[in-house]
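Visitor: sequence first, then the predicted structure, then my questions.
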Amino acid sequence: MDLRESGENYLEAILVLQQKTGVVHSIDVANYLNVTKPSVSRAMGILKDADYIWVEKGGQLHLTEAGKKIAESIYERHRLLTEYLVHLGVDEQTAASDACRIEHVISEQSFQKIKEHAGGKK
């Protein structure tokens, strides 16, 4: 199943929050993405149905292997593109905002070439 940009953003948010705090609930995702709790609830239902997340009885969110793979890929793109744009002279806030949009539409081939040019591994 192909995810839309918003689904990728939710998966990325769960990954980042798990890395920061270890425990993630819907309210954490809502606060992180600055969206409403009902929006998060709807998105979590869709991601759960697609087998990208699972929800513990107490409401804790977890990525499945498939969800984690997508989240890690998007987050890698976000970090590398942000760093690359900052290196080119873009201010950090603009770079992060632009990277957030670019990370969802850039082809794998273009991303790999940028990664190679930026000194990353193949």
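Guide: Sure, I can see it.

Visitor: please count neighbours and contacts with C-alpha atoms only from this point.
Guide: Fine.

Visitor: mind giving me the packing neighbours of the lengthiest helix in the chain?
Guide: In the chain, taking DSSP state H as the definition, the longest helix is helix 65-87. When contacts are defined as 3 or more C-alpha pairs under 8 Å, 6 or more residues apart in numbering; DSSP states H and E, helix 65-87 sits against helix 5-21, helix 92-102.

Visitor: this is the comparison structure:
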Amino acid sequence: MVMNESNENYLETILVLNHRLGNVRSVDIANEMNFKKPSVSVAMKNLRENGYITVSPEGYIHLTESGLEVAEKIYERHTILSNWLTMLGVDPRVAAEDACKIEHDVSAESFEAIKRHINSSAGKI
């Protein structure tokens, strides 16, 4: 399975909802992402078949080790980029939207350089 922006967003959403709700179901993801439940069900099937999530008999979705690794990477990128843009004076709502676009495309090298710059010039985010 190719990890694309959509899959990364699903995994990140599962991570965030897990922290917020404890247990995550497809309906929670659909509500959070404003998607229809059938679309989420198809995505969850693909993520499950490719080893990024497991689904309990009760319908609770859990990230596997590989799913958690991707989700944490994307969440870190989103958080750091969003905070950085806000520090630069961008409206927080716009910063969050832009960070969501950037987080999937920025190279690891560029992201690490941004992190180093932020940590050296403005303190840790």
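Guide: Ah, there it is. Here the structure is a predicted model, which means the values were calculated and not measured.

Visitor: coming back round to it: buried deepest among the helices and strands packed on helix 65-87 of structure 1, which one?
Guide: Neighbour counts (mean count of other C-alpha atoms under 10 Å) averaged over each of the helices and strands packed on helix 65-87 of structure 1 peak at helix 5-21, with a mean of 18.

Visitor: where in structure 2 does that one fall?
Guide: Under the alignment (TM-score structural alignment), helix 5-21 of structure 1 falls on residues 5-21 in structure 2.

Visitor: how many neighbours does Gly67 of structure 1 have?
Guide: Counted with other C-alpha atoms under 10 Å, the neighbours of Gly67 of structure 1 add up to 24.

Visitor: same thing with Asn4 of structure 2?
Guide: Asn4 of structure 2 has 10 neighbouring residues, counting by other C-alpha under 10 Å.

Visitor: now do stretch 51-62 of structure 1: distance to the chain's middle.
Guide: 17 Å (C-alpha atoms, centre = their mean, to the nearest Å).

Visitor: could you export the helices and strands packed on helix 65-87 of structure 1 as TSV, including distance to Glu108 of structure 1?
Guide: Below are these laid out as TSV (distance: least, C-alpha to C-alpha, whole Å):
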stretch	distance to Glu108 of structure 1
helix 5-21	15
helix 92-102	12
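
Visitor: quick one: which of those helices is nearest Asp28 of structure 1?
Guide: With C-alpha to C-alpha as the measure, helix 5-21 is the member of the helices and strands packed on helix 65-87 of structure 1 nearest Asp28 of structure 1 (7.7 Å).

Visitor: average distance between that closest one and structure 2?
Guide: Following the fit onto structure 2, the mean deviation recorded for helix 5-21 of structure 1 is 0.4 Å by mean C-alpha distance after the TM-score superposition for structure 1.

Visitor: picking up where we left off before, got the angle between the longest helix of structure 1 and helix 92-102?
Guide: If you take axes from the mean of the first three to the mean of the last three C-alpha atoms, to 10 degrees, helix 65-87 of structure 1 sits at 140 degrees to helix 92-102.

Visitor: can you give me the angle helix 65-87 of structure 1 makes with helix 5-21?
Guide: Relative orientation of helix 65-87 of structure 1 versus helix 5-21 (the same axes, to 10 degrees): 90 degrees.

Visitor: got the buried residues for helix 65-87 of structure 1?
Guide: The neighbour-count check on helix 65-87 of structure 1 (16 or more other C-alpha atoms under 10 Å) flags 67-68, 70-71, 74-75, 77-78, 80-86 as buried.

Visitor: mean shift of it relative to structure 2?
Guide: Helix 65-87 of structure 1: mean distance to aligned residues in structure 2 after superposition is 0.2 Å, counting by mean C-alpha distance after the TM-score superposition for structure 1.
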